[in-house]
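Peer 1: Return atomic coordinates for the entry below.
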Amino acid sequence: MSAIARAGIVAPAGTRTPGRERPQHEFANGSAVVPCTVLVGSPRRQSRTQAVTEQLAQRTCRELSATGLDIEPARLVDVRELSPIALDGQQDEVQAAIAELTRPGLLFIGSPTYLESFSGMLKLLLDLVPRDGLGRTVAVPVMTAADPRHRMAVDRSLAPLLVAMGATVPAPGLSVLVDDMPQLDGLLDTWVEAACSKLAAALRQTC
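Peer 2: Next comes the predicted model:
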């Protein structure tokens, strides 16, 4: 299976409403379209982590579109589809995944919480990314957990790693507990409302 397990999980947020024109921002690569990637680091098929991360990406891209940014349909990289990941990272599918992750643009990274940190499968893949490989990336860390004591793991473990890899992380990560799932819609909306302007500013400055 391709390293990009599925394309287009996010509706084309850059699609214009008839009769409504939005200002365009030209990025350093000469494009007015922001690439978007969703990386899921869960070993489980159709996991809670994947669902939360995809839904957050969809809502965030919709709000960013309203600020004048055109966001391309997101591409999904699922580490479960890359197993086993060779330590030398030479397989074509692993190289394709790394190419996706290092594109300038918006990157959502989701992981379940293991031992107060992110998954080992996710770490294996990120270890293969070149130094400062996320230097032109605006990243959104997302983690799911069962224990309320792990709610801060997203900002204590995953966000610092992304910053160390060169990514810009302009907003606090999103942590979703099992007990939060019945109120997920409201939780996502609250996060997007608080983070959207920070993400938009970072994308215009970074990409």
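Peer 1: okay, CA-based contacts and neighbour counts for the rest of this
Peer 2: Fine.
Peer 1: Just list the residues touching Leu125, thanks.
Peer 2: Val79, Ile85, Val94, Ile98 (Cα atoms under 8 Å, 6 or more residues apart in numbering).
Peer 1: could you say which helix or strand contains the third one?
Peer 2: If I follow you right, that is Val94. Element membership for Val94 (DSSP states H and E) is helix 92-101.
Peer 1: which helices and strands does that helix pack with?
Peer 2: Judged by 3 or more Cα pairs under 8 Å, 6 or more residues apart in numbering; DSSP states H and E, helix 92-101 is in contact with strand 36-40.
Peer 1: which parts of the next helix or strand after the strand it packs on are buried?
Peer 2: As assigned by DSSP H and E, the chain's next helix or strand after strand 36-40 is helix 48-66. By neighbour count on 16 or more other Cα atoms under 10 Å, the buried set for helix 48-66 is 48-50, 52-65.
Peer 1: ok, then the element right after helix 48-66?
Peer 2: strand 70-71.
Peer 1: So the closest residue to Arg22 other than its chain neighbours versus Gln24, what's the distance?
Peer 2: Excluding the flanking residues, the one nearest Arg22 by Cα to Cα, 6 or more residues apart in numbering is Gly68, at 5.2 Å. Noted for Gly68: a distance of 6 Å to Gln24, by Cα to Cα, to the nearest Å.
Peer 1: who has more neighbours, these two?
Peer 2: Remark: of Gly68 and Gln24, Gly68 carries more neighbours, 17 against 13, as counted by other Cα atoms under 10 Å.
Peer 1: remind me, longest helix of this structure?
Peer 2: helix 184-206 (DSSP state H).
Peer 1: Next, the second sequence, to be compared with the first:
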Amino acid sequence: MTVATVQPHDAAGPEQAVRLVVVSAGVSDPSSSRLLADRTAQKAVDLIRASGGSATVGTVELGPLAVDIAQAIVSGFPSDRLRNAFERLAAADGLIVSTPVYKAGVSGLFKSFADLLDNDLIIAKPVVLAATAGTARHSMVVDEQMRPLFAFLRAIPAPTSLFAAPEDWGHSELGERIARAATELVLLLRSGVGSAIADTAWNGYDHRFGGTATRAERTADDVDFSTDLMRLAAGGKL
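Peer 2: Coordinates of the predicted model:
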């Protein structure tokens, strides 16, 4: 397979490192889901560095956050650890998300985490979608379940999805797919298309008050307390 040369993006500047974040819903040790995501992240880093850029990789492991996720689903209030995970996703330039497949679907842990994300948290953010399973029968879960989910979140999934069953790990085809997906991710990042979309259309999206999106966050300073409704809410009179 021929991997395209990735040219540095002038707008980013030579000193600015690309921030990648891996999100892994794997719970075993070692985790095949984490391994697949890590290999993809490393390939993306290699491509960026080969073109004269720099990159960092952070990881959000969902297994240790399982109790926090369950409590937030019930209470509606994320813990500090969970909010930190959201903030890391919001600050990332690109994501690699990976989940095991159970019973013909993504893991409940992965879906519950996604259910807690603000709808504007990863708008126009490039992302590689990946999954692992014990059988190739689950190979379409990535495109049938994960891709619509991230379309709803308005992210930009790379065209190539990744899936690995046990028999795939010993074949070169998996490495070729990883290289293709990583190349697509880096080209999306270097094109600046995600940032351009968010910069241009941000105000047209729905935003959650006090949410965790890093761009144009809405806080109490954005509230107009002089309106009739807000004066009534504060106990005043019209």
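Peer 1: TM between them?
Peer 2: Superposed pair, TM-score by TM-score structural alignment, normalised by the length of the first structure: 0.78. Supporting alignment: 182 aligned residues with a Cα RMSD of 2.3 Å.
Peer 1: if we can go back for a sec, the helix holding Val94 of the first structure versus strand 36-40: what angle between them?
Peer 2: Inter-element angle recorded for helix 92-101 of the first structure and strand 36-40: 130 degrees (by axes from the mean of the first three to the mean of the last three Cα atoms, to 10 degrees).
Peer 1: Tell me which residues of helix 92-101 of the first structure come out buried.
Peer 2: Glu93, Val94, Ala97, Ile98, Glu100, Leu101.
Peer 1: Could you work out the most separated pair of the residues you listed?
Peer 2: Pairwise distances across those peak at 12.5 Å for Glu93 and Leu101 (criterion: Cα to Cα).
Peer 1: Show me what Arg34 of the second structure lines up with in the first structure.
Peer 2: Matched to the first structure by TM-score structural alignment, Arg34 of the second structure sits across from Gln50.
Peer 1: how about the most centrally placed residue in the first structure, secondary structure?
Peer 2: Nearest residue to the geometric centre of the first structure (Cα atoms, centre = their mean): Phe108, 0.5 Å. Counting by DSSP: H, G, I helix; E, B strand; the rest coil, the backbone at Phe108 of the first structure sits in strand.
Peer 1: Who are the contact partners of it?
Peer 2: Per Cα under 8 Å, 6+ apart, neighbours of Phe108 of the first structure: Cys36, Thr37, Val38, Leu39, Thr53, Ala57, Ala139, Val140, Pro141, Val142.
Peer 1: And Ile85 of the first structure, by the same measure?
Peer 2: Ile85 of the first structure neighbours (Cα under 8 Å, 6+ apart): Val94, Leu124, Leu125.
Peer 1: residues contacting the closest residue to Arg49 of the second structure other than its chain neighbours?
Peer 2: Distances taken as Cα to Cα, 6+ apart put Ala55 closest to Arg49 of the second structure, at 7.3 Å, once the chain neighbours are dropped. The contact partners of Ala55 of the second structure, taken as Cα under 8 Å, 6+ apart, are Ala17, Val18, Arg19, Leu20, Val45, Ile48, Arg49.
Peer 1: nearest to Ala151 of the second structure, of the residues you listed?
Peer 2: Out of the contacts of Ala55 of the second structure, the member with the shortest distance to Ala151 of the second structure (by Cα to Cα) is Leu20, at 19.4 Å.
Peer 1: Just give the nearest non-adjacent residue to Ala158 of the second structure, would you?
Peer 2: Val128 (5.4 Å).
Peer 1: separation between the counterpart of the one you found in the first structure and Ala97 of the first structure?
Peer 2: Using TM-score structural alignment, the partner of Val128 of the second structure in the first structure is Val140. Distance, Val140 of the first structure to Ala97 of the first structure, by Cα to Cα: 17 Å.
Peer 1: need the contact list for the closest residue to Ala182 of the second structure other than its chain neighbours.
Peer 2: In space, and not counting its chain neighbours, Ala182 of the second structure is closest to Ala44: 4.9 Å by Cα to Cα, 6+ apart. Contacts for Ala44 of the second structure were tallied using Cα under 8 Å, 6+ apart; they are Ala179, Ala182, Thr183, Leu185, Val186.
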